[in-house]
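>>> Generate a structure from the sequence data that follows.
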Amino acid sequence: MSYTGDVKVGGPADVRELPALTISKVAVDEKMSNNCYLLRCNATGDQVLVDAAASPETLLSLIGSAGLTTVITTHQHWDHHRALADVVRETGAAVVAGEPDADAITEQTGVPVERRVTDGDRVAVGDCELEVIRITGHTPGSICLLYRDPTGHPHLFTGDSLFPGGVGGTFGDADAFVSLIGDVETKLFGELPDDTWFYPGHGADSTIGAERPKVAEWRERGW
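Model (predicted):
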């Protein structure tokens, strides 16, 4: 079965096998239906989790006996780190988050953020690496994570900054929306090719090319 990115809470992970990196997507929590992504370097077996959102038993089963080197939290909102303390306690993984959100994540979870990142930083997944792209607006320190597959198209993990059909919510804050849509236009649509596949914090995946024609409409619509 080929990867689709369509997952349901309580259902199996959807697994994408790239030459150097394996991506496993799972949905957790019936109410919020968060997406969590386990990335595994095929050469070393090192694993990194993007958002320990909820259901630690599901995530720990997905991680398995191979262990976990790092948990990356895409932003400070509560629904993206409810399982962080349990996952870190069981695996000893280091915690990475965007610098402006790090203190809030620690306050909410009790888990220290060992590495605070911003634009251009890199996070290793064994022999592979993720490039950090800071997107300010949904929260002050939201980050996206870009894997540039040397044998194919890019893969982008967007947290709640970009979804099929729009950017993340800014809760009536006009300045935050201007920042968010500006960063998304400049740093994502302005830099990445149409075949970039992106993986959001909730719901289905999409591509930069599929969403590009809608960006002006999103800006006009506001959020």
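
>>> Please count neighbours and contacts with C-alpha atoms only from this point.
OK.

>>> Using the three-state scheme, assign the residue sitting furthest away from the middle of the chain.
Here the chain reaches farthest from its C-alpha mean at residue 220, the gap being 25.9 Å by CA atoms, centre = their mean. Three-state assignment for residue 220 (DSSP: H, G, I helix; E, B strand; the rest coil): helix.

>>> What is the neighbour count of residue 90?
By other CA atoms under 10 Å, 12 other residues sit near residue 90.

>>> could you pull out the helices for this structure?
Taking DSSP state H as the test, the helices found in the chain are 56-63, 84-91, 99-109, 174-183, 208-211, 215-221.

>>> Reformat the ones you listed into TSV and put distance to residue 42 next to each item.
Shown next, in TSV, are these (distance: least, CA to CA, whole Å):
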stretch	distance to residue 42
helix 56-63	14
helix 84-91	19
helix 99-109	29
helix 174-183	32
helix 208-211	26
helix 215-221	35
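
>>> Identify the residues contacting residue 72.
Residue 72 is in contact with 48, 49, 50, 51, 95, 96, 97, counting by CA atoms under 8 Å, 6 or more residues apart in numbering.

>>> swap in residue 91?
67, 68, 69.

>>> change it to 7 Å
By CA atoms under 7 Å, 6 or more residues apart in numbering, the contact set of residue 91 is 67, 68.

>>> how much space between it and residue 60?
Distance from residue 91 to residue 60, counting by CA to CA, to the nearest Å: 8 Å.

>>> now swap in residue 105 and tell me
Distance of residue 105 to residue 60, given as CA to CA: 20 Å.

>>> So between these two, which is more surrounded?
Set residue 105 next to residue 60 and count neighbours by other CA under 10 Å: residue 105 wins out with 23 against 18.

>>> ok, so of the contacts of residue 72, who is nearest residue 34?
Nearest to residue 34, judged by CA to CA, of those is residue 51 at 8.8 Å.

>>> Let me know the distance separating the closest residue to the closest one other than its chain neighbours from residue 199.
Leaving out its chain neighbours, the residue that sits closest to residue 51 by CA to CA, 6 or more residues apart in numbering is residue 73, at 4.8 Å. In this structure, residue 73 and residue 199 are 14 Å apart, going by CA to CA.

>>> let's see this one next to it:
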Amino acid sequence: MSYTGDVTVGGAPDVRTTSGLTITKLAVGPVENNAYLLRCTATGEQLLIDAAAEPERLLDLLDGPLAQIVTTHRHWDHWGALADVVAATGARTLAGRDDVEGIPVPTDEPLDDLAEVRVGAVRLTVRHLRGHTPGHIALLYRDPDGHPHVFTGDSLFPGGVGNTEKDPARFASLIADVQERIFAELPDDTWVYPGHGKDTTLGAERPSLPEWLARGW
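This next block holds a predicted model:
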């Protein structure tokens, strides 16, 4: 069956294979977070995006050693299982530089905008999307044989950008970064993997940008 990204807490993961990465999406509770395991198809090296909760289920996804864990941002529901997964695997930890202080597990590598993260033979690009939190990051994979893939954490969802708690300055920051660093640089067939809920594409969301700007959230 083809990948849809429709997963539920307690249910099976969904898996897609690209030319360079196998991407496994799993929903974990209690806040229905998405975690993503990236596995290099050439080397088998693995990277986990957001060790959010349910460490046993996250560890069950692994096929061999886990090299790195990237935390998209400092909110507790995205690092709830981080300490347990690090203890079990010895994986290195990475997070946006301006969110490191809010993550209770030490960060081995703080990340800045346009930093490169390697997963075996694959290169991921960090995009700093400020507003939901100061140091929130997304990870971009440009598949050389297909469309781009972007893991957006809580900065971009179907129907809008992430929660900025009705703060006009935070919303202005986030919508600007999402427009300039995601929509302006990537094509419509870019697949978006958010921190909660269903996936989307930039083409599905792009027509709604003026509406998002007008409503202010």
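
>>> Alignment lookup: the residue nearest to residue 51 of structure 1 to structure 2.
Counting by TM-score structural alignment, residue 73 of structure 1 corresponds to residue 71 in structure 2.

>>> one step back: nearest to residue 168 of structure 1, of the helices of structure 1?
Per CA to CA, nearest to residue 168 of structure 1 of these: helix 174-183, 8.1 Å.

>>> And that closest one against structure 2, how far off on average?
Aligned to structure 2 and superposed, helix 174-183 of structure 1 gives a mean residue distance of 0.5 Å (mean CA distance after the TM-score superposition for structure 1).

>>> What residues in structure 2 pair up with that helix?
Matched against structure 2 by TM-score structural alignment, helix 174-183 of structure 1 falls on residues 168-177.

>>> how much distance is there from the matching stretch to the middle of the chain?
On the basis of CA atoms, centre = their mean, to the nearest Å, stretch 168-177 of structure 2 sits 19 Å off its chain's mean C-alpha point.

>>> Stretch 2-21 of structure 1 now?
Distance, centroid of stretch 2-21 of structure 1 to centroid of chain: 14 Å (CA atoms, centre = their mean).

>>> same question, stretch 48-55 of structure 2
On CA atoms, centre = their mean, the centre of stretch 48-55 of structure 2 falls 11 Å from that of its chain.

>>> Kindly report the same for stretch 79-93 of structure 2.
Distance, centroid of stretch 79-93 of structure 2 to centroid of chain: 17 Å (CA atoms, centre = their mean).

>>> In that stretch, which residues are buried?
79, 80, 81, 82, 84, 85, 86, 91, 92, 93 (16 or more other CA atoms under 10 Å).

>>> Please convert the residues you listed to JSON lines, extending it with distance to residue 147 of structure 2.
Converted to JSON lines, the buried residues of stretch 79-93 of structure 2 look like this (distance: CA to CA, whole Å):
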{"residue": "79", "distance to residue 147 of structure 2": "29"}
{"residue": "80", "distance to residue 147 of structure 2": "31"}
{"residue": "81", "distance to residue 147 of structure 2": "31"}
{"residue": "82", "distance to residue 147 of structure 2": "30"}
{"residue": "84", "distance to residue 147 of structure 2": "34"}
{"residue": "85", "distance to residue 147 of structure 2": "31"}
{"residue": "86", "distance to residue 147 of structure 2": "32"}
{"residue": "91", "distance to residue 147 of structure 2": "29"}
{"residue": "92", "distance to residue 147 of structure 2": "28"}
{"residue": "93", "distance to residue 147 of structure 2": "27"}
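
>>> in structure 2, which residue is closest to the centre?
The residue lying closest to the centre of structure 2 (CA atoms, centre = their mean) is residue 151, at 3.4 Å.

>>> Next up, the contacts around that residue.
Going by CA under 7 Å, 6+ apart, the list of residues near residue 151 of structure 2 reads 138, 139, 140, 192, 193, 194.

>>> Residue in structure 1 paired with it?
Match for residue 151 of structure 2 (TM-score structural alignment): residue 157.

>>> Just confirm residue 126 of structure 2 contacts residue 135, I think it does.
No: if you go by CA atoms under 7 Å, residue 126 of structure 2 and residue 135 don't touch, sitting 11.3 Å apart.

>>> and the gap between residue 177 of structure 1 and residue 164 of structure 1?
On the measure of CA to CA, residue 177 of structure 1 and residue 164 of structure 1 end up 17 Å apart.

>>> Who has more neighbours out of those two?
Just comparing residue 177 of structure 1 and residue 164: by other CA under 10 Å the higher neighbour count belongs to residue 177, 22 against 18.

>>> Contacts only, for that one.
Residue 177 of structure 1 touches 137, 170, 223, counting by CA under 7 Å, 6+ apart.

>>> redo that, cut-off 6 Å
In this structure, residue 177 of structure 1 makes contact with 137, 170, judged by CA atoms under 6 Å, 6 or more residues apart in numbering.

>>> likewise residue 149 of structure 2?
Taking CA under 6 Å, 6+ apart, one finds 140, 141, 190, 191 in contact with residue 149 of structure 2.

>>> Go again with 7 Å.
140, 141, 142, 190, 191, 192.

>>> Name the nearest of those residues relative to residue 37 of structure 2.
Of all these, residue 37 of structure 2 sits closest to residue 141, with 13.3 Å by CA to CA.

>>> give me the number of residues near that closest one?
20.

>>> Structure 1: which residue goes with that one?
Aligned against structure 1 by TM-score structural alignment, residue 141 of structure 2 finds its counterpart in residue 147.

>>> And that match, how close does it get to residue 190 of structure 1?
17 Å.

>>> can you check residue 50 of structure 1 too?
24 Å.

>>> More neighbours: those two, which one.
Ranked by neighbour count (other CA under 10 Å), residue 50 of structure 1 and residue 190 place residue 50 first, with 23 against 11.
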